[in-house]
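> Provide a 3D model corresponding to the input given below.
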Amino acid sequence: MRQGGCSFGLWKVAVDYDGQAVHRVRFVRTAPEGQVPVQFTMFLAGKGTGFSPLISSAVSGDSVYAKIYRAVSEIPYGETRSYGEIAKAVGTHPRVVGNAMARNPTPLIVPCHRVIAADGSPGGFSPDPEIKISLLQLEKNMLKRGFS
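A predicted model of the protein is given here:
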């Protein structure tokens, strides 16, 4: 397993990965030394829109959470879905989706920042909801510049 970190504003993004499988992504104040896959630095710098061929280890299996993570992974760049929409797509309750998002081991790869409340408010994001707002703004700005 390899570890590394890169910057996103005042935060660091710590990534644990093995080849193309990403096992953990965290927003922290201090990240481990080491490189991260280039897709992370490109995305966080507003120069990339995806993480292919990287995959989240959390999308494997038939658990409800794995189904939720796969559904969230299908939300297009620059778009959002509500907790209720994801719940309906996988046959569960919006609170279960919220719990899955709170426990998402690989944010960015499974773009939980794209899941918002039904009223359009951003909802939560650990460790700081401002990160979610910044990520959504980053994607909005990229689309305005003609990237997709």
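
> For the rest of this, base every contact and every neighbour count on C-alpha atoms.
OK.

> Which residue ranges of the protein form helices?
Assigned by DSSP state H, the helices in the chain fall at 38-44, 64-73, 83-90, 94-102, 129-144.

> And for the first one, what's in contact with it?
If I follow you right, that is helix 38-44. 6-8, 48-52 (Cα atoms under 8 Å, 6 or more residues apart in numbering).

> I'd like those as CSV, with neighbour count and distance to Tyr77 appended.
Below are the contacts of helix 38-44 laid out as CSV (neighbours: other Cα atoms under 10 Å; distance: Cα to Cα, whole Å):
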residue, neighbour count, distance to Tyr77
Cys6, 23, 21
Ser7, 18, 20
Phe8, 18, 18
Gly48, 17, 10
Thr49, 19, 7
Gly50, 17, 8
Phe51, 18, 11
Ser52, 9, 13
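
> another one to check against the first:
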Amino acid sequence: MTNCCYVASPVGRLALEADGEALTGVRWAGAGERARDNSNLSPVLKEARHQLERYFARKLKAFDLPLAARGTDFQKSVWKMMSEIPYGETATYGGMAMALGSGPRAVGMACGRNPIPIIVPCHRVLGSGGKEGGFSGGQGLPTKRKLLALEGVVLL
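Alright, predicted model coming up:
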């Protein structure tokens, strides 16, 4: 059974999803989604909501949550590598691809399929030369820029 709650954020209303003991998804809530009663949340959703609120208040730089992202082994290796990019820093698709013995497009595709954005920080992955690359969440690149600016990253 999936449990869900919503969090207001500077990049839009987020829906947090958990299954059992781990967070399984963060997505931008659709306009027609009605707020649910947040009084009976699982402990992991309460903690995820709390950590996201602290992140957006610039009081949290590293998330510490149990995660259960569903994907291929390659996608999971990309998501693990993204999780290791420190707050306020960036990596490149090419650099990650080289470390994984893959290609930049494959890394970009895995970033785009990240089911737990923000917490697994795909917004910290850029194209070569500091180019933005892409972003599949929220409003796309404007959302990526907002998240990077929140962390103090200045794009060229």
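
> Dead centre of the second structure: give me the residue that sits there.
Geometric centre of the second structure, nearest residue: Pro117, 1.6 Å, by Cα atoms, centre = their mean.

> Relative to Asn38 of the second structure, how far out is it?
21 Å (Cα to Cα, to the nearest Å).

> What's the match for Pro117 of the second structure in the first structure?
Matched to the first structure by TM-score structural alignment, Pro117 of the second structure sits across from Pro107.

> Not including adjacent chain positions, what is the nearest residue to that match?
In this structure, Pro107 of the first structure finds its nearest non-sequential neighbour in Val25, 5.9 Å apart by Cα to Cα, 6 or more residues apart in numbering.

> Now for the equivalent of Ala58 of the first structure over in the second structure: which residues touch it?
Per TM-score structural alignment, the equivalent position to Ala58 of the first structure in the second structure is Ala69. With contact set as Cα under 8 Å, 6+ apart, Ala69 of the second structure has these partners: 23-25, 76, 114-116.

> how about 7 Å then?
Contacts here follow Cα atoms under 7 Å, 6 or more residues apart in numbering; on that basis Ala69 of the second structure touches 24, 115.

> One more: Val25 of the first structure?
Counted by Cα under 7 Å, 6+ apart, Val25 of the first structure has contacts 13-16, 105-107.

> Keep only those that stay in contact in the second structure.
Counting by both residues aligned by TM-score structural alignment, their matches' Cα atoms under 7 Å, the second structure reproduces these contacts from these: 13-16, 105-107.

> now those: which count as buried?
Using 16 or more other Cα atoms under 10 Å as the burial test, these include 13-16, 105-107 as buried.

> From these, pick the one nearest Pro76 of the first structure.
Pro107 (14.7 Å; Cα to Cα).

> how close does Lys59 of the second structure sit to Asn114 of the second structure?
Taken as Cα to Cα, the span from Lys59 of the second structure to Asn114 of the second structure is 24 Å.

> Cheers, nothing more for now.
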